[in-house]
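Trainee: pasting the sequence and the predicted coordinates here, then a few questions.
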Amino acid sequence: MEDIEDLVVENGGAPPGFRLPLNAVGLKPKRNKNKPNLNNSMLPLIAPSIPGTQTIYLKTFGCSHNQSDSEYMAGQLSAFGYALSDNPAEADLWLINTCTVKSPSQSAMDTLIKKCRSAKMALVVAGCVPQGSRDLKELEGVSVVGVQQIDRVVEVVEETLKGHEVRLLNRKALPALDIPKVRKNQLVEILPINVGCLGSCTYCKTKHARGHLGSYTVDSLVGRVKSVIADGVKEIWLSSEDTGAYGRDIGVNLPTLLNAIVAVLPPDGSIMLRIGMTNPPFILEHLKEIANVLRNPCVYSFLHVPVQSGSDTVLTAMNREYTINEFRIVINTLTDLVPGIQFATDIICGFPGETDEDFAQTVSLIQEYKFPQVHISQFYPRPGTPAARMKKVPSAVVKKRSRELTSVFEAFTPYNGMEGRVERIWITEIATDGIHLVGHTKGYVQVLVIGPESMLGTSAIVKITSVRRWSIFGEVIETPNQSKEEIASSKKICSQKLCYSCSNADEACACSREAVPGSCGPESRGQIIVEESSVPINDKSEYPTGRILIGWLLRRRQNHVHKRMENGIAAGFKKKQERSQRSMREWGVIDRALLGGMLVTTLTIVTLLVLLVYWTPSSKS
């Protein structure tokens, strides 16, 4: 079926556009074998048979645009009454929002679909994979909803739960921006400004799914910004497949949009704007205007500009439509015009035809600029793309180049010199250790601080106290809503919380400023999180010192809790056994003396008995 209306009409229902009641489709609701069989008069009272009463598990792959789509779908489902859960086991239907950029993402999707089918669970697949690859074998018999049909996800879910297969993939007008939305982070609005792109990269599958450039109007985007500000949002991320190409299909450009949005932001910098990923070709003519926006106190001085390769030969084969010299112009101009600007970039290792010389040019480019964020990917041929038909570089060579470039990148120390500096940060989330708050500087450098949750959504003046390759830690000096006494009090409470978290009373307290051998230490990393999904590079050799050392141990314990539960009985038995053996080994002096005394007493009694037996007969004679 290509549309729900077609499905309903085939079942003898109403004309297109008319939503039928539940029983109009003519399917019998599934009965739970574990529940008593009820008569038909009670069926309307059974929650699982009523649309909007079921639980939905929503899984998202890919970029921030996909995340925004998922938030919109979650908002509509929630508004219609469906419950949302992070636990797939308790859901009645799985909704998977897919990404087609890289093979690993699609492989993860395939695995999830297999699990869902094995569990005999209702399934809806959304996103770029079904939109760009409609005939995938993995999608046979599965309901799908396309990227421009997310505003109809409730209908798709409703029909799928009835046992129907629904496919909504036809392109139409862009979904409205004011439909209900459930944000993953209530303080962050991911705002899609356009869909699709103007490029035709030979390796990319995204355009197959998202299509040609389609931009929202400036007025509609500014209206959305005003609306989310009223909702309490403190950070706005502009998102798209290529932010720099915005408006070229409707006669405007990115600087026009940026200036219009900045004009409605509070001048005190309480709400920040982050500009999304942009390819070099479409911002070359607007560099001075964009630099002026990036200098604004309400805009993060950060830009994600993918280069993909340091070789013009490879860029031509990729059809990237710019040269390395033009990429340099973008980076150098913005660096000169925007103090403290930070960049992120992307590299594809092992593109078909890439020679050792081409790769050496890529390494040289990365070494020259020492970008704090480099997303390194191995080339994966995407079916249906021109690059998939090109002669491939051997896999071993691709992996070797990826490892080499990763080693080069890991050698950088991009945040050296920050220690001791005083910075303003904007705090929007809690760190994974559950103890620190995550903030970002004007250059979008991530800083971890200790403070109460009431600081979420605020800015603070902090002093950078510790800088490592992956982690930057700060101490709060001042916040707009807290006095110095309140800040000191909250620090004391958080420090006590860290100390009390240590389970071993013999350990040195983790609140001390110096690292203690054997103490807990976090694995937190100060990596900037940008639009493309990437695998963080571990750096376990450097653990920050001071009061935050307990975080690492807490996370390690959480990571192993499920394993302990699964092996609880065996582990318990083994623990008892070890405890018994240990207690034998750890007898003290008194224990040994008591045992020796018992042995001497026993031997004395035996000796006396023997003497008594032999002495008695002789005395009688």
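Mentor: Thanks, I have the structure now.
Trainee: only C-alpha atoms from now on, for both contacts and neighbour counts.
Mentor: OK.
Trainee: so where do the strands sit in the stretch 1-150 of the chain?
Mentor: Ranges of strands within the stretch 1-150 of the chain are 55-60, 83-85, 93-98, 122-127, 143-145, based on DSSP state E, counting those that start in this stretch.
Trainee: now do the last one: which elements does it pack against?
Mentor: Here strand 143-145 touches strand 122-127, helix 128-132, helix 153-161, strand 167-168, going by 3 or more CA pairs under 8 Å, 6 or more residues apart in numbering; DSSP states H and E.
Trainee: so how far is it off the chain centroid?
Mentor: Taking CA atoms, centre = their mean, to the nearest Å, one finds strand 143-145 lying 24 Å from the centre of the chain it belongs to.
Trainee: try the second one
Mentor: Relative to the mean C-alpha coordinate of its chain, strand 83-85 is positioned 19 Å out (CA atoms, centre = their mean).
Trainee: okay, the strands of the stretch 1-150 of the chain, which one's buried deepest?
Mentor: Comparing these by mean neighbour count (mean count of other CA atoms under 10 Å), strand 143-145 comes out on top with a mean of 27.
Trainee: that older thread, what's the closest of the helices and strands packed on strand 143-145 to Ala344?
Mentor: Ranking the helices and strands packed on strand 143-145 by proximity to Ala344 (CA to CA) places helix 128-132 first, at 24.0 Å.
Trainee: in that closest one, what counts as buried?
Mentor: Applying a neighbour-count criterion of 16 or more other CA atoms under 10 Å, one finds 128-132 buried in helix 128-132.
Trainee: use this one as the comparison:
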Amino acid sequence: MIRVAFYTLGCKLNQAETESLADQFKEAGYQLVAPDDVADIYIANTCTVTHVADRKSRHRLRLARRRNPRAFIIASGCYAQRAPQELAPIADLVVDNEEKEHLLEIVRGLSLQTSFSIMASPLLRHCEPFASCHSEGLVEALSKAKGRRPKNLTQDRLREAISPLKSTTRVRSLIKIQDGCRSPCAYCIVPRVRAYEYSLSASQIVDEVKLKVARGYKEVVLTGTKIGCYEDAVLSDSEGSSIDLRGLIERILCDTDIRRLHLSSLQPQEISAEFLSLWQDGILSRSSESFASCHSEGLAEALSKAKGRRPKNLAQGKLREGTGEGPRLCRHLHLALQSGSDGVLQRMKRCYSLDDYRRAIDLIRGAIPGVAITTDVMVGFPGESDEEFEQSYHFCQQAGFANIHVFPFSPRPGTLAARMPQQIDERVKKERKQRMLELAQNCRHSFCEQFLGQVMPVLWEKETSLGSGIHSGLTDNYIRVFTPSYEPLTNKIVSVKLVRFHNQGMWGELVEILS
């Protein structure tokens, strides 16, 4: 059996795509192994959002070569899209984002046209099919070698081939619902490597969630480049409008048994009272009568019976908190900030002001008690003065974030910011990053403090390396919790009382097993 190892760098979208590819390879009969194990094929899903991500991507490819000099190494993802010529010397095949979904067919094609021992030779990257990949497109080049064009592996075809495999070790799955961005910020390379903006169909996504539930997953994370732009124009709601992100969430909560639904990053301009009403009334109980009727009658019809009328929108009346299990829709929103200075935001070409951001977080906190709001903050953007950094620091201090992801500006080739004057010295970036990281730690502590002594359900992920029987998991508002238990907890929802602080979250005392 051919051994395949995947390694993913970067965002949740990359992780979701790798997860999907890994499922395809497994169902096709390949043996999946860890990226640090010896494999016959290594596939690196690369990232190029910073120069550090570029360096890590190249390092992983070289590491794979050292681990097995005869392995066949494939570089894919955003770095492969931006600069394939930089990866060609260290990979046997470079596959851009547009062809990534065809990776299984590509590998099968290579296996068919050569013996595996030849396929695993590093010389293959110099052969004629590979040399023509960049000019003709990978799929076309390989189809010439095979005498046919590979079939398009649509998600629908893949789903038909995948049987529901139960697993008690699977906890959280990332599902891609949208891709692409047509609104480039001054610093961002993503629109250059994921330019085509599209959404997957709501029916396809719901089917994917059902598949994950059948395989034992307790939580699904909806991810994409800009999930707030999600729109299924083919499927309409009861009023004839296209299905947006809110409508998609409603369908998933009604039509599937997923215990937890979590959203990846949103923009402040995408937050509205109507959107937040999904959380305001709690989450539909999995055992409630109205929930039981959702699958057979449809959400709108079930709710109209309960209320004596057809609801104006699909959320009204259906959202009830499940007893003991906690909310199904996670109380965590990641709201990108980038800078707490209006001047810097304008130069970044962000589509909101600090007033817009304040309104968004006020709306969120008013609608979702106990919500965790996390964010990203960039330091050292070109021209960021000491005063503007202090403004950003102060804004973050006052905003009450549950956590802050801090990163220094990294000039990306071809972006507007890379050509801007007043580039900030690396020493200054490092100092500002350190101050923001210290603030982030204080924010985490302050957020956790308000839940000290409370009993909260936790979805347990794994046993940690902290010691024998120490388990780690997340509350629905994404507090990292640790607890000792000699009983297996992985992929169970277990209530704990939060009793003291941990440098990464909180310690909990087990109360009861809920599922």
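Mentor: All right, it came through fine. Just so it is clear, the structure is predicted and the values come from calculations on it, not from any experiment.
Trainee: tell me how the two chains score on TM-score.
Mentor: Taking TM-score structural alignment, normalised by the length of the second structure as the basis, the two superposed chains have a TM-score of 0.75; 426 aligned residues with a CA RMSD of 2.9 Å.
Trainee: didn't Arg65 of the second structure look like it was pressed against Ile74?
Mentor: No - contact criterion CA atoms under 8 Å: Arg65 of the second structure and Ile74 do not qualify, at 10.8 Å.
Trainee: can you list residues touching both of these two?
Mentor: Shared contacts of Arg65 of the second structure and Ile74 (CA atoms under 8 Å, 6 or more residues apart in numbering): none.
Trainee: roughly how far does Asn416 of the first structure sit from Trp237 of the first structure?
Mentor: Asn416 of the first structure sits 27 Å away from Trp237 of the first structure, going by CA to CA, to the nearest Å.
Trainee: neighbour count: the two, which is higher?
Mentor: Trp237 (20 against 10; other CA atoms under 10 Å).
Trainee: end-to-end on stretch 5-20 of the second structure?
Mentor: Start-to-end, stretch 5-20 of the second structure (CA to CA) is 14 Å.
Trainee: so what corresponds to His354 of the second structure in the first structure?
Mentor: You called it His, but residue 354 of the second structure is Leu. Using TM-score structural alignment as the criterion, Leu354 of the second structure maps onto Ile324 of the first structure.
Trainee: quick one: residues contacting that match.
Mentor: 307, 310-312.
Trainee: count of residues packed around Thr48 of the second structure?
Mentor: 25.
Trainee: verify the stated contact: it with Gln81.
Mentor: No - using CA under 8 Å as the test, Thr48 of the second structure is too far from Gln81 to be in contact (9.1 Å).
Trainee: the stretch 151-300 of the first structure: helices as residue ranges?
Mentor: 153-161, 206-210, 218-230, 254-262, 287-294 (DSSP state H, counting those that start in this stretch).
Trainee: which one of those lies nearest to Glu423 of the first structure?
Mentor: helix 287-294 (17.1 Å).
Trainee: with the second structure superposed, average distance for that closest one?
Mentor: Once fitted to the second structure, helix 287-294 of the first structure is off its aligned match by 4.9 Å on average (mean CA distance after the TM-score superposition for the first structure).
Trainee: by contact count, what packs against that helix?
Mentor: helix 254-262, helix 324-337.
Trainee: could I get these as a markdown table with distance to Leu191 of the first structure?
Mentor: A markdown table is the format used below for those (distance: least, CA to CA, whole Å):
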| stretch | distance to Leu191 of the first structure |
| --- | --- |
| helix 254-262 | 12 |
| helix 324-337 | 24 |
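Trainee: just to revisit the earlier point, ok, the contacts of Ile324 of the first structure in the second structure, which still hold?
Mentor: When the contacts of Ile324 of the first structure are mapped onto the second structure and scored by both residues aligned by TM-score structural alignment, their matches' CA atoms under 8 Å, the shared contacts come out as 310-312.
Trainee: want to throw those into JSON lines with secondary structure and distance to Tyr72 of the first structure?
Mentor: Formatted as JSON lines, these follow (DSSP: H, G, I helix; E, B strand; the rest coil; distance: CA to CA, whole Å):
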{"residue": "Gly310", "secondary structure": "coil", "distance to Tyr72 of the first structure": "38"}
{"residue": "Ser311", "secondary structure": "coil", "distance to Tyr72 of the first structure": "40"}
{"residue": "Asp312", "secondary structure": "helix", "distance to Tyr72 of the first structure": "40"}
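Trainee: single out the most deeply packed of the helices and strands packed on helix 287-294 of the first structure.
Mentor: helix 254-262 (a mean of 18).
Trainee: in the second structure, which residues correspond to it?
Mentor: Going by TM-score structural alignment: helix 254-262 of the first structure matches residues 245-253.
Trainee: you'd agree Asn403 of the second structure is up against Leu439?
Mentor: No - if you go by CA under 8 Å, Asn403 of the second structure and Leu439 don't touch, sitting 9.1 Å apart.
Trainee: tell me which of those two has more neighbours.
Mentor: Asn403 (24 against 20).
Trainee: what residues are up against the more buried one?
Mentor: 373-375, 440-441, 443-444.
Trainee: and it, what's its match in the first structure?
Mentor: Aligned partner of Asn403 of the second structure by TM-score structural alignment: Gln373.
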